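Peer 1: Just to be clear, the model below is a prediction. Sequence and coordinates:
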Amino acid sequence: MIKIAMTSVYVDDVAKAHAFYTDVLGFETRNHVDLGDGTLFVTVGAAGAQGDVELLLEPGQGPIAEPYRAALREAGLPVIVFSVDDVAAEHARLDRLGVRFTQGPEEQGPVITAVLDDTVGNYVQLMQSVAK
């Protein structure tokens, strides 16, 4: 069986991304390693769950990352989708914390979604399955 172990999100600033993804979104730090020269290897994951799945906060500078991120942002597309139990409640919680949303909770077929700005160059979608 093949399972997802790690995926990455290119970010403007790894330290700022780490703070946002942990302090605001509620992820836990899985790895925080200083590789020298100010380079950090930082992964986060769902707090208390999915211990075998990590999100790498990857430096977003460079000839591959920059055009990719700019194209996604210009198109208004999220770079990643996170599952939540209640999009409306999560939207309200994050809104109180000052998180900027580009799309509030909206039913889209079998899911309810909302899209937020992660403050480090990306749009992130929250998704809740709707029982029909």
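Peer 2: Okay, I see it.
Peer 1: hey, let's count contacts and neighbours off CA atoms from now on
Peer 2: Noted.
Peer 1: Okay, and Ala15 sits in which element?
Peer 2: Using DSSP states H and E, Ala15 falls within helix 14-19.
Peer 1: can you check Leu56 too?
Peer 2: In this structure, Leu56 is located in strand 54-59 according to DSSP H and E.
Peer 1: got the angle for the very next helix or strand once past that strand vs strand 54-59?
Peer 2: With elements assigned by DSSP H and E, the helix or strand that comes after strand 54-59 is helix 65-75. Orientation of helix 65-75 against strand 54-59 (axes from the mean of the first three to the mean of the last three Cα atoms, to 10 degrees) gives an angle of 100 degrees.
Peer 1: Included below, for side-by-side comparison, is a second structure:
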Amino acid sequence: MRIVLTSVLVDDQEKAQRFYTDVLGFLPKADVPMGEHRWLTLVSEDDPDGVQLLLEPDAHPAAKPFKAALVRDGIPCTSFAVDDVRAEHKRLVKLGVRFTQAPVTMGPVTIAVFDDTCGNLVQIAQQH
């Protein structure tokens, strides 16, 4: 058994696609119309055949309150690995990304948390 897909609930798939590709650097993988929404997946440039990230519409009635509760409590919905959190933080700040937690080292990991503009907090993490 292996993970092949994970999702992030987004309030606007088009806006999310622009942010996750143009700012974060993910690559489009699948874009299939599905009525009002799309099956819209992205992959890492470093692993184009790896785990896909589904930009899933937050249309389910439970999604918005769930997302709002996580944001209110400062809890990221997901975490992405980076080689250098401080360098990535600096790059993303220059692109206008709003961080809710600047880089901090906690034992064997350095993390930072940002707003993905689609209703979520996202963590970036570096293992030491």
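Peer 2: That came in fine, so what should we check first? No experiment lies behind these values; they were computed from the predicted model shown.
Peer 1: Quantify their similarity with the TM-score.
Peer 2: Remark: TM-score between the superposed chains equals 0.95 [TM-score structural alignment, normalised by the length of the second structure]; 128 aligned residues with a Cα RMSD of 1.1 Å.
Peer 1: what range in the second structure matches the strand holding Leu56 of the first structure?
Peer 2: Aligned by TM-score structural alignment, strand 54-59 of the first structure corresponds to residues 52-57 of the second structure.
Peer 1: which position in the second structure aligns with Val120 of the first structure?
Peer 2: Using TM-score structural alignment, the partner of Val120 of the first structure in the second structure is Cys118.
Peer 1: what about its match, neighbour count?
Peer 2: Residues near Cys118 of the second structure, counting by other Cα atoms under 10 Å, number 19.
Peer 1: I'd say it and Glu14 touch.
Peer 2: No. Using Cα atoms under 8 Å as the test, Cys118 of the second structure is too far from Glu14 to be in contact (10.1 Å).
Peer 1: returning to that earlier point: quick one: average offset of the strand holding Leu56 of the first structure versus the second structure, please.
Peer 2: After superposition onto the second structure, strand 54-59 of the first structure sits on average 0.5 Å from its aligned residues (mean Cα distance after the TM-score superposition for the first structure).
Peer 1: what's in contact with that strand?
Peer 2: By Cα atoms under 8 Å, 6 or more residues apart in numbering, the list of residues contacting strand 54-59 of the first structure from outside reads 5-14, 17-18, 30, 41-45.
Peer 1: In helices, which of those fall?
Peer 2: 14, 17-18 (DSSP state H).
Peer 1: Now tabulate these in CSV and tack on neighbour count and distance to Val53 of the first structure.
Peer 2: Below are these laid out as CSV (neighbours: other Cα atoms under 10 Å; distance: Cα to Cα, whole Å):
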residue, neighbour count, distance to Val53 of the first structure
Val14, 21, 19
Ala17, 22, 18
His18, 23, 16
